[in-house]
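K.L.:
Got a predicted model here, sequence first, then my questions.
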Amino acid sequence: MEHTDFNNDLIEFLDGSPTPWHAVNTMKSRLDAAGFQQLDERDNWSLEQGQGYYVIRNGSSIIAFRSGKKSPVEAGIRMVGAHTDSPCLKVKPNPEIRRKGFFQLGVEVYGGVLLNPWFDRDLSLAGRVTVLDEEGQVKDTLVNFKKPVAIIPSLAIHLDREANSNRTVNAQTDLPPVMMQVPETDTTSFADLLKQQVASECGLTAEKVLGYELGFYDAQGASLVGLREEFLASARLDNLLSCYIGLQSLLKASGDEPALLVCNDHEEVGSMSAEGAQGPFLGNVLERWCGDDKARVIARSMMISADNAHGIHPNYMDRHDENHGPILNQGPVIKINHNQRYATNSRSAALYRHISDELGLPHQSVVVRSDMGCGSTIGPLTAGTLGVTTLDIGVPQFAMHSIRELIGTQDGFTLYRVLKAFMERPDVA
């Protein structure tokens, strides 16, 4: 895969993955096409050497692995981790709001959303819907309206003269998107609209909507940006970019060594769920793969937690340590925090630098300012749960947690090349 092909395919992946459920479904399709076999957690497993497998939990988290030609007890497992969720606005269970003939939906803020960029954007809606079908069966289905169906209009500056200096966003009152205008006598429910969408998109007649997990997203697709197209702008780069890089690395690796990709949901809200990184999902899969030898396998293994990093912003350079300001298009960023907000240690960082240097590829390091707080990733959670040596790394980006984020077009491809080499490497511990 070449640099241009990588970015074009990344754009297709991002546009096809507006929610964690869609992202997992997209990865499932690509794994199926590559000959991977789906495993069901309810069944007995009979794993063969040299085969690819994947497991899905809740439809929003996925673990894919190649069993390799060597026993994981002897070779260890090369693991890459990422997360499928992104900050967004999720629809409430009883969302209908009618004011002056405008039909709006109440929303709940999911994760640490940068709220101001959500105003005046063309918004669409997607997620998972659970229905009762004509035969009385409970079924899950994915929906994606795709076209712009809502907007959150800004208040005009004439009505808020301090908008450019002192405007705040109230998550309860300022964010309900406007979906349509309706007469005063209208009794349309959101469930009615969902049944229509399920019928038209999925060909499924729903007698009743039993539940849903739906989020608004930016209807504008990913695109190359810049006079020389040095940048790629998109929603959900944090962290679908890492999901894509990890998937491509697993698919393109030789398959000789045992290798695994885990993409967890719920990282943006703490990872404490059945399918989150603080939950048992990865441990359960490793126990079924490795049996009583799991502890020995972990001792020979390594995890690379891939989650984007803050690139140094030319308008806000004072927000970075002067010796640790990652530059877009100058390589992936090794993330270091001695208070264990990142799981990187000198050993795991050294292995990454060594592989990257062997390939002649750039890399950077970041430490946050000592007077500022530090975010975290699934890295420390996975390291603490499994006891596996872990590295935190990420592609540098701008506008993290905005509705539209920005990366350099070189860095994702660079990280892919290193992770592919990592998955092919005979010694990682």
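P.N.:
Happy to help now that I have it. Numbers count the residues shown, from 1 in each chain.

K.L.:
from here on, contacts and neighbour counts on C-alpha atoms
P.N.:
Will do.

K.L.:
Determine the three-state secondary structure at A64.
P.N.:
strand (DSSP: H, G, I helix; E, B strand; the rest coil).

K.L.:
so how far is E267 from it?
P.N.:
Relative to E267, A64 is positioned 18 Å away (CA to CA, to the nearest Å).

K.L.:
These two - which one has more neighbours?
P.N.:
A side-by-side neighbour count of A64 and E267, using other CA atoms under 10 Å, places A64 first with 28 against 25.

K.L.:
Hmm, R57 and the more buried one touching each other?
P.N.:
No - at 11.6 Å, A64 does not count as touching R57 under the criterion of CA atoms under 8 Å.

K.L.:
Of all residues in this structure, which one is nearest the centre?
P.N.:
In the chain, the centroid-proximal residue (CA atoms, centre = their mean) is T84; its distance is 2.9 Å.

K.L.:
another structure for you, compare them:
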Amino acid sequence: MAKTEGQKLEEKLCYKIQNIGMERPEDVEKAMAFCEGYKEFLDHAKIEREAVRETIRMAEENGYKPFERSKKYKTGDKVYLDNRGKSIILTTIGKRPLDEGVHFNIAHIDSPRLDLKPNPLYEKEELAFFKTHYYGGIKKYQWAVTPLALHGRVMLRDGRAIDLDLGEKPGDPVFVVSDLLPHLAQEQVKRTLADGIKGEELNVLLGSTPIADPEVKQAFKLKVLSILHEMYGITEADFLRAELTMVPAQHAVDIGFDRSMVGAYGQDDKVCAYTALMAELETKKPEYTTVTALVDKEEIGSVGNTGMSGDMLLHYMEDLAEAEGERVRDVLRASLCLSADVNAAFDPTFPDAFEANNASYMNRGPVLTKYTGSRGKSGSNDASAETMQRVIKYMDDENVMWQIGELGRVDLGGGGTVAMFIANMDVDTVDLGVPVLAMHAPFEITSKLDVYYTYKAFKAFNK
């Protein structure tokens, strides 16, 4: 049937976000295949140190070499800089001179979790526990009765590093925060949801057998210490030199009868880290030099020398520019950045949290988020019209389906990303990433089509 004049006008003038599965069913199998590698990455990179180690392994397999200051590189050369084992920068040298700008992709590799307190181990009523201090924005009640694994690093007095990863392999024990049974929770259920489990109640159960010696005052705590010493050679004093954390022991899995989604811990923001990394690894001789940074500490404000509020990226760019005889300010001013971070996918179970016309939806591709922040765009980078035009053109020219969205209703909340820190370096910046259901939960959900098309967006940007 021929289109009416009104339909033609509507098609010409109106904006409509399309579902990738409806428009391009041939890409479903491609997305499925791509996400097999993504799931494997998630399982090997639950904390930032592991993500950096896995990234270095993948980078070196693809020809990357450690970055050397003052060395002049040529088009197609690939280098990386490991920053303290907790963040990493990868670069493919482009055809154009640096003073015409570089293309930044910046994602974070830390995720909400339960960090151990500096002096964590104690016993109470013949049970042994770790005390924790939660990291990042969490709903505390979601972390109770969730199987947990112990990850992190202990530095021994002699300078040796011991890396822990217990609870992930078949046969490993797991750990847990307990909760009250409903029969005895009449007082607990009167609490607000935010205080259903309080911070000081996030105590991780470790063991229930003692050292069989009546002269020992803390026999249950000592039993745990004896096991840790046998396994890793550590003592209680070594906790004072440690970065240890509890993360969900669940591995990445397919969700749904159609296996169209990925369920896993830490997809905020390793979904953007992995897609940006894969695009970077596959970049050969780009027009503009690519700089892909996978960074730490975003969940607590991008603080410190491994987070984006520090100067690590600036110093790297200074070294890169000086080797080419350029001024770093000229390079940064001409550059363009995709702050690669997730957005909240529209959840039909909780529609009142969103403004439907400006929400992001699963299976409609990566989300361009012009601004984040909260209540009046506070704490946000607000991308300019010119920046939006350039980034959209890159995707449209390569036929990448995408969408645009905000993070929830205006007065309800909001969130932050690394975008404002890069923009403060005089770089045109906009957020782009995957829509996520149940963001910051111990188990987050993404669409495989969105993951795959986010990778395609980074490929288009790098090209």
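P.N.:
Nice, I can see it. Just so you know, these numbers come straight off a predicted model, no measurement behind them.

K.L.:
sorry, back to before: now check structure 2 for the residue matching the residue nearest to the centre of structure 1.
P.N.:
Superposed on structure 2 with TM-score structural alignment, T84 of structure 1 falls opposite I109.

K.L.:
got it, and V138 of structure 1?
P.N.:
Here V138 of structure 1 is matched to G159 in structure 2, going by TM-score structural alignment.

K.L.:
A350 of structure 1 now?
P.N.:
In structure 2, A350 of structure 1 lands on Q389 (TM-score structural alignment).

K.L.:
can you give me the helices in structure 2?
P.N.:
Ranges of helices within structure 2 are 5-13, 20-23, 28-44, 48-61, 219-232, 267-282, 312-323, 328-333, 385-397, 419-423, 448-462, based on DSSP state H.

K.L.:
Setting the sequence-adjacent residues aside, check what's closest to the aligned partner of V436 of structure 2 in structure 1.
P.N.:
For V436 of structure 2, the aligned position in structure 1 is Q397, judged by TM-score structural alignment. With CA to CA, 6 or more residues apart in numbering as the criterion, Q397 of structure 1 has its nearest non-adjacent residue at 4.6 Å, and that residue is I407.

K.L.:
Please say which position in structure 2 that neighbour maps to.
P.N.:
Counting by TM-score structural alignment, I407 of structure 1 lines up with T446 in structure 2.

K.L.:
show me the contacts for that match.
P.N.:
For T446 of structure 2, the contact set (CA atoms under 8 Å, 6 or more residues apart in numbering) comprises M261, V262, G263, Q267, M362, V434, P435, V436, L437.

K.L.:
What's T132 of structure 2 aligned with over in structure 1?
P.N.:
In structure 1, T132 of structure 2 lands on V107 (TM-score structural alignment).

K.L.:
number of nearby residues for T26 of structure 1?
P.N.:
So T26 of structure 1, with other CA under 10 Å, has 16 neighbours.

K.L.:
Quick check: it touching S17?
P.N.:
Yes - between T26 of structure 1 and S17 there is a contact under CA under 8 Å: 6.8 Å.

K.L.:
And the strands in the stretch 101-250 of structure 2?
P.N.:
With strands called from DSSP state E, counting those that start in this stretch, the stretch 101-250 of structure 2 shows them at 102-108, 113-124, 127-135, 148-155, 161-166, 176-177, 204-207, 242-248.

K.L.:
Highest mean neighbour count out of these?
P.N.:
Burial of the strands of the stretch 101-250 of structure 2 is given as mean neighbour count (mean count of other CA atoms under 10 Å); strand 102-108 ranks first at a mean of 28.

K.L.:
Comparing that one with structure 1, how large is the average distance?
P.N.:
Superposing on structure 1 and averaging over aligned pairs (mean CA distance after the TM-score superposition for structure 1), strand 102-108 of structure 2 comes out at 0.6 Å.

K.L.:
That strand vs helix 448-462, what angle?
P.N.:
150 degrees (axes from the mean of the first three to the mean of the last three CA atoms, to 10 degrees).

K.L.:
quick one, strand 102-108 of structure 2 and helix 312-323 angle?
P.N.:
Interaxial angle of strand 102-108 of structure 2 relative to helix 312-323 (the same axes, to 10 degrees): 160 degrees.

K.L.:
tell me what strand 102-108 of structure 2 is packed against?
P.N.:
In this structure, strand 102-108 of structure 2 makes packing contacts with helix 267-282, strand 289-295, strand 336-339, helix 448-462, judged by 3 or more CA pairs under 8 Å, 6 or more residues apart in numbering; DSSP states H and E.

K.L.:
what's the closest of the ones you listed to F257 of structure 2?
P.N.:
Closest of those to F257 of structure 2 is helix 448-462, at 13.6 Å (criterion: CA to CA).

K.L.:
Mean distance between that closest one and structure 1 after superposition?
P.N.:
Looks like 0.8 Å for helix 448-462 of structure 2 (mean CA distance after the TM-score superposition for structure 1).
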